[in-house]
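>>> got a structure for you, letters missing:
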């Protein structure tokens, strides 16, 4: 069966091939009459025309595909980030390839190499192990990269993230303002700047308010529901009478901590106050609803997409 070409579409619609090309380029659709555009789209549908994306990318150096490499596909924060990015890409007629490194630097590099071979227009990355040298070498190869959620000092790469230090300060101050003086913290394993800065905000706010930093009330683990649950059970068993509130550096950890408190026969917030970080959707439907520091996921995703698009256009 003969392959349908752009010329066939133009003949069916009664327009030039350049007009068909304009319809296939969303960024200039607004400069075309609605009737003409609909006529071309109808011809595309009738002929079942499928543009050769690879050929288009070779001519225009664009594939209209963006890669997202995230550390944990099971983490609701990254699930929501991927969801929002997919909505943005669909609206802008881009495709989104989503990869999960499972917190493995080796797997992360493998996916970046794969996306580079696929000639994606850019990569949105929440890195787990790349330093500034490696990231800068990637950008020198002409790959537009934007970091989200996790910063890498020294990397000459745009970064979209919340002020994690201030978030840690705000969370801790909120608990202090409720009257708590013994505040525990469940944090990550200190392999990301976001966890480091949220913990630093906790430390500095306690000191600013003249409160003791009790090392036995600080637990480090994986940023998962399972570890939030496990570490809170450990806190309750060993130091249950030594604290009345806990700051968890993300919401999924906080939800695990709440489960452990409730299984102990205690209540949130009457027995223990809990605050998380991220404002994932689950935080509003938990029982009770989780108090949390919000991350502007939609704004982060939108800014990352626009940065990739602008970099590719300028490149």
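Sure, I can see it. What you see is a predicted model; the values in this text were computed from it and never measured.

>>> hey, let's count contacts and neighbours off CA atoms from now on
Noted.

>>> where do the strands sit along the stretch 51-200 of the chain?
Using DSSP state E, counting those that start in this stretch, the strands of the stretch 51-200 of the chain run over 65-70, 95-100, 122-125, 145-148, 159-160, 183-187.

>>> turn those strands into TSV, columns for distance to residue 35 and mean neighbour count.
Converted to TSV, the strands of the stretch 51-200 of the chain look like this (distance: least, C-alpha to C-alpha, whole Å; neighbours: other C-alpha atoms under 10 Å):
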stretch	distance to residue 35	mean neighbour count
strand 65-70	28	24
strand 95-100	27	18
strand 122-125	34	24
strand 145-148	38	24
strand 159-160	40	22
strand 183-187	58	26
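
>>> next one for the comparison:
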């Protein structure tokens, strides 16, 4: 494997210049930078990232940490793709971790990412009042929240207007004459679900529809199973809902499975509106109504 010294000799520059090209390329003369980069390609030189982090005066590791709840959730995989595309374009690598909505696992990966000297961490915090993430920010680690907020910290955040999205979803249902509207949501520890629930309640209040707590079901946002069971329960109620607002893509899938098993048709027997833009939603006949959440663009931002 070629060494830094051999790259410098091949490119007819100093070792310092080669190091600067790897760590602060924008400060190197373009012609020299191209000569060094060409030498690295032709010699198949692979920089040692650990040594590179130790050498650079600014401490840039060219590594980003990304913690998401579950890569199998298509919405989060879209976010990952957006983050990675931008990072790769800037010569950054991404360390990906799955928290599974487990605070202990989130804490473990935050510690690992800090030990790897990442330049910053991107995550949807499991809890909107997370003391662990708050402490990370206060220690000076650059953090960006995506999809969810931290309430007590001023931190860069990429989210949609979840409350408005929830309101529009329920207003759409109401406009079709529905008054018995259930919601499949999750714990208020997640800012996104709390805001969508607020939008649901505001829409009902604005249209003089009484809020029935029996129609509000909180389940696991990572699986279809809890939504499936809650939908079964709702449909077998003495006074079942005529419409359901499912607040993420997996809940929508679980609800649809239960509706199908009960031999009901959408929208003839029951209406449903989902959250998150899902390619498969357009394959359903008639196409499913959803509130679009552009995961890829959120990741890029």
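Noted; the coordinates are in hand. Just so it is clear, the structure is predicted and the values come from calculations on it, not from any experiment.

>>> and the strands of the stretch 51-200 of structure 1 as TSV, adding distance to residue 44 of structure 1?
What follows is these, written out as TSV (distance: least, C-alpha to C-alpha, whole Å):
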stretch	distance to residue 44 of structure 1
strand 65-70	21
strand 95-100	19
strand 122-125	28
strand 145-148	34
strand 159-160	38
strand 183-187	53
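
>>> for the host helix or strand of residue 233 of structure 1, packing partners?
Assigned by DSSP states H and E, residue 233 of structure 1 belongs to helix 225-239. Counting by 3 or more C-alpha pairs under 8 Å, 6 or more residues apart in numbering; DSSP states H and E, the packing neighbours recorded for helix 225-239 of structure 1 are strand 183-187, helix 251-263.

>>> what is the burial count for the residue in structure 1 that residue 42 of structure 2 lines up against?
In structure 1, residue 42 of structure 2 lines up with residue 46, judged by TM-score structural alignment. Residues near residue 46 of structure 1, counting by other C-alpha atoms under 10 Å, number 11.

>>> same thing with residue 231 of structure 2?
By the criterion of other C-alpha under 10 Å, residue 231 of structure 2 has 30 neighbours.

>>> how near is it to residue 11 of structure 2?
Remark: distance between residue 231 of structure 2 and residue 11 of structure 2 (C-alpha to C-alpha, to the nearest Å) = 66 Å.

>>> ok, now residue 124 of structure 2?
44 Å.

>>> these two: which is more packed in?
With neighbours defined as other C-alpha under 10 Å, residue 124 of structure 2 and residue 11 compare such that residue 124 has more, 26 against 21.

>>> from residue 158 of structure 2, how far off is that one?
In terms of C-alpha to C-alpha, residue 124 of structure 2 sits 9 Å off from residue 158 of structure 2.

>>> common neighbours of those two, please.
Common contacts of residue 124 of structure 2 and residue 158 (C-alpha atoms under 8 Å, 6 or more residues apart in numbering): 145, 146, 147, 148.

>>> closest to residue 135 of structure 2 among these?
Nearest to residue 135 of structure 2 among these: residue 145, at 14.1 Å, using C-alpha to C-alpha.

>>> which position in structure 1 aligns with that closest one?
Aligned counterpart of residue 145 of structure 2 in structure 1: residue 147 (TM-score structural alignment).

>>> just to check, that match is in contact with residue 155?
No. At 9.7 Å, residue 147 of structure 1 does not count as touching residue 155 under the criterion of C-alpha atoms under 8 Å.

>>> contacts only, for residue 295 of structure 2.
75, 76, 78, 79, 82.

>>> same question but for residue 260 of structure 1, I mixed them up
229, 230, 232, 233.

>>> who wins for neighbours among those residues?
Among the contacts of residue 260 of structure 1, the one with the most neighbours (other C-alpha under 10 Å) is residue 232, at 28 neighbours.
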